[in-house]
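Engineer: Kindly generate the corresponding structure for this input.
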Amino acid sequence: MLYVYIIIISIIIGLLRNGKLSSLSQISLKRIELIVLACLIQAGLIFLGSKKVKFVLDYSYYMLIFSYIVLLLAVWYNKKLEGIKIIALGIAFNFIVIVVNGGHMPVLLSSLYKAGLNDFALILKEGTYVTHTLITEKTLFKFLADVIPLSPPFPDPSVVSVGDFLMFYGVFSLIQNAMVKKELNPEDRSQNSEDKELNPEA
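Structural biologist: From the prediction side, this is the model:
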């Protein structure tokens, strides 16, 4: 849900900058099925993990890692899009902190309270949540963990990481480039330049 707000805010800012909503059609994402697959895996882990499905509990580490590999693969296919490198860096940061902490994204307890997520804090205290865990003294790379609270009146209170912020900015940059600059894919720009050289009267 958080990304929906980021997209909406990005579009509103683009319109305020005299950008065109129709220009978003220039965003030609490749291998969208990989992005969908990664999202489905992570959503499935959360849902089935809450139902205590044994297979998910036993293999959540590998499934979560696999979902991030799929995401990074999707990024590679779209590497020429504006903003995608920032998104890739954000995914990589999250991937690193999850891998070194046993397949869980560490979350700062005090940040959960600041964001008003008391119920989620109680769930993490049980230690059975498949994708997240509380930060402890043994947590590695704490600075990459979910430590930044997005508190009310933010419409979707949450606790996010540095990697998340990089991905937010990457999405914002992607949309701004599409709506305002109308220059999105360097490959397409190069092709257009070649076409003009071949057809100078066009």
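
Engineer: Please make it C-alpha for all contacts and neighbour counts, starting now.
Structural biologist: Will do.

Engineer: Check the gap between the residue most central in space within the chain and Asn18 for me.
Structural biologist: Centroid-nearest residue in the chain, with CA atoms, centre = their mean: Met167, separated by 5.0 Å. For Met167, the distance to Asn18 equals 24 Å [CA to CA, to the nearest Å].

Engineer: Tally up the residues packed near Glu197, please.
Structural biologist: Burial measure for Glu197: 11 neighbouring residues, criterion other CA atoms under 10 Å.

Engineer: Sorry, slip of the keys, the one I care about is Gly127.
Structural biologist: Neighbours of Gly127 (other CA under 10 Å): 11.

Engineer: I'd say it and Ala121 touch.
Structural biologist: No. Here Gly127 does not reach Ala121: they are 10.2 Å apart, not a contact under CA atoms under 8 Å.

Engineer: can you pull out the strands in this structure?
Structural biologist: Ranges of strands within the chain are 105-107, 132-134, 148-150, 158-160, based on DSSP state E.

Engineer: here's the other one to compare against:
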Amino acid sequence: MFIDVVVISLIIAIIRGVDIKAAAQYEIRGSYLFALGLLIETVSVLYAKEIGHLRYWLYLSSFAFLMVAVYMNRDNRVFWPVGIGVFLNMVVIALNGGRMPVLLKAARKAGFTELADSLARGGLISHVMITPGTPLWILGDIIYIPKPYPRPDVLSIGDIFICIGLFFLIQDILVKKAGEGSGCSGKKVQDN
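Structural biologist: Next up, the predicted model:
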């Protein structure tokens, strides 16, 4: 869903009018922390068997890097929903052994039959089936996005917040605002 949001936001930004100069001047503090957090998250999932018990701590550290990066940009309101979403996902994943709880019925409806079957057999490295004893299951992947959306999906409340933030961040970076040379809430790099 995150890729879909990025593509949709890019298309809308193009329609609204992209301002390359403003985009080049847009400042995202700690961008390396965002990249590091996403890299660690990817590695902790792809190489979970190789890293064993360290996976849980690596996975949670990826969220910590993302949260620090969001905090560094706290004066920019478009980062707030991203921060809320990352925090909500981090909490539910931390309380469920490093795995995101998924509503089995929603996964089946979305057409994720292999995922649903794996969940029913005990889960995956990154996901686990919601049961009556799942801590904070309400923050898990429980929101089914049905057709007519071209790619049905299952999202968490945190994912929704992240999607909202990503959409507005891309708009803020790329679209020239009336009377402004850069994003409406982003910081313009100072010319010295």
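
Engineer: gap between Asp141 of the second structure and Ile93 of the second structure?
Structural biologist: Per CA to CA, Asp141 of the second structure is found 11 Å from Ile93 of the second structure.

Engineer: what's the answer for Arg99 of the second structure, then?
Structural biologist: Arg99 of the second structure is 5 Å from Ile93 of the second structure, by CA to CA.

Engineer: Neighbour count for those two, which is higher?
Structural biologist: Higher neighbour count among Arg99 of the second structure and Ile93: Ile93, with 26 against 22, using other CA under 10 Å.

Engineer: Surely Ile143 of the second structure and Ser156 touch.
Structural biologist: Yes. Contact criterion CA under 8 Å: Ile143 of the second structure and Ser156 qualify, at 6.0 Å.

Engineer: who's more crowded, those two?
Structural biologist: The neighbour count for Ile143 of the second structure versus Ser156, taken as other CA under 10 Å, is higher for Ser156 (24 against 19).

Engineer: Please name the nearest non-neighbouring residue to the more buried one.
Structural biologist: Closest residue to Ser156 of the second structure apart from its sequence neighbours, by CA to CA, 6 or more residues apart in numbering: Asp141 at 4.1 Å.

Engineer: thinking again about what came up before, quick one: common contacting residues for Asp141 and Ile93 of the second structure?
Structural biologist: Residues within reach of Asp141 of the second structure and of Ile93 at once, by CA atoms under 8 Å, 6 or more residues apart in numbering, are Met100, Pro101.

Engineer: okay, now Gln26 of the first structure: neighbour count?
Structural biologist: 16.

Engineer: Point out the other elements, helices or strands, that the longest helix along the first structure touches.
Structural biologist: The single longest helix within the first structure, with elements called by DSSP state H, is helix 54-77. Here helix 54-77 of the first structure touches helix 32-50, helix 84-100, going by 3 or more CA pairs under 8 Å, 6 or more residues apart in numbering; DSSP states H and E.

Engineer: nearest to Ser10 of the first structure, of those helices?
Structural biologist: helix 84-100 (15.0 Å; CA to CA).

Engineer: I would like the residues contacting that closest one, please.
Structural biologist: With CA under 8 Å, 6+ apart, helix 84-100 of the first structure has contacts from 65, 68, 71-72, 75, 78-79, 104-106, 140-142, 144-145, 161-171, 174.

Engineer: counterpart of it in the second structure, which residues?
Structural biologist: Under TM-score structural alignment, helix 84-100 of the first structure corresponds to residues 79-95 of the second structure.

Engineer: What is the burial count for the residue nearest to Ile12 of the second structure when sequence neighbours are not counted?
Structural biologist: In this structure, Ile12 of the second structure finds its nearest non-sequential neighbour in Gln171, 7.9 Å apart by CA to CA, 6+ apart. Other residues lying near Gln171 of the second structure total 26 when counted by other CA under 10 Å.

Engineer: So Gln171 of the second structure sits against Ser9, correct?
Structural biologist: Yes. Using CA under 8 Å as the test, Gln171 of the second structure is close enough to Ser9 to be in contact (6.6 Å).

Engineer: Figure out how far the match of helix 84-100 of the first structure is from the centre of its chain.
Structural biologist: How far stretch 79-95 of the second structure lies from its chain's middle: 9 Å, per CA atoms, centre = their mean, to the nearest Å.

Engineer: roughly how far apart are Gly116 of the first structure and Lys142 of the first structure?
Structural biologist: For Gly116 of the first structure, the distance to Lys142 of the first structure - CA to CA - is 21 Å.

Engineer: how deep is Ile84 of the second structure tucked in, by neighbour count?
Structural biologist: Neighbour count of Ile84 of the second structure, defined by other CA under 10 Å: 20.

Engineer: likewise the one 4 residues further on?
Structural biologist: Look at Leu88 of the second structure: counted by other CA under 10 Å, it has 21 neighbours.

Engineer: got it, and Leu139 of the second structure?
Structural biologist: Neighbours of Leu139 of the second structure under the rule other CA under 10 Å: 23.

Engineer: so what's the closest residue to Ser9 of the second structure other than its chain neighbours up against?
Structural biologist: Setting aside the residues directly before and after it, Ser9 of the second structure is nearest to Phe167 in space (CA to CA, 6+ apart), at 5.3 Å. By CA under 8 Å, 6+ apart, the contact set of Phe167 of the second structure is Val5, Val6, Ile8, Ser9.
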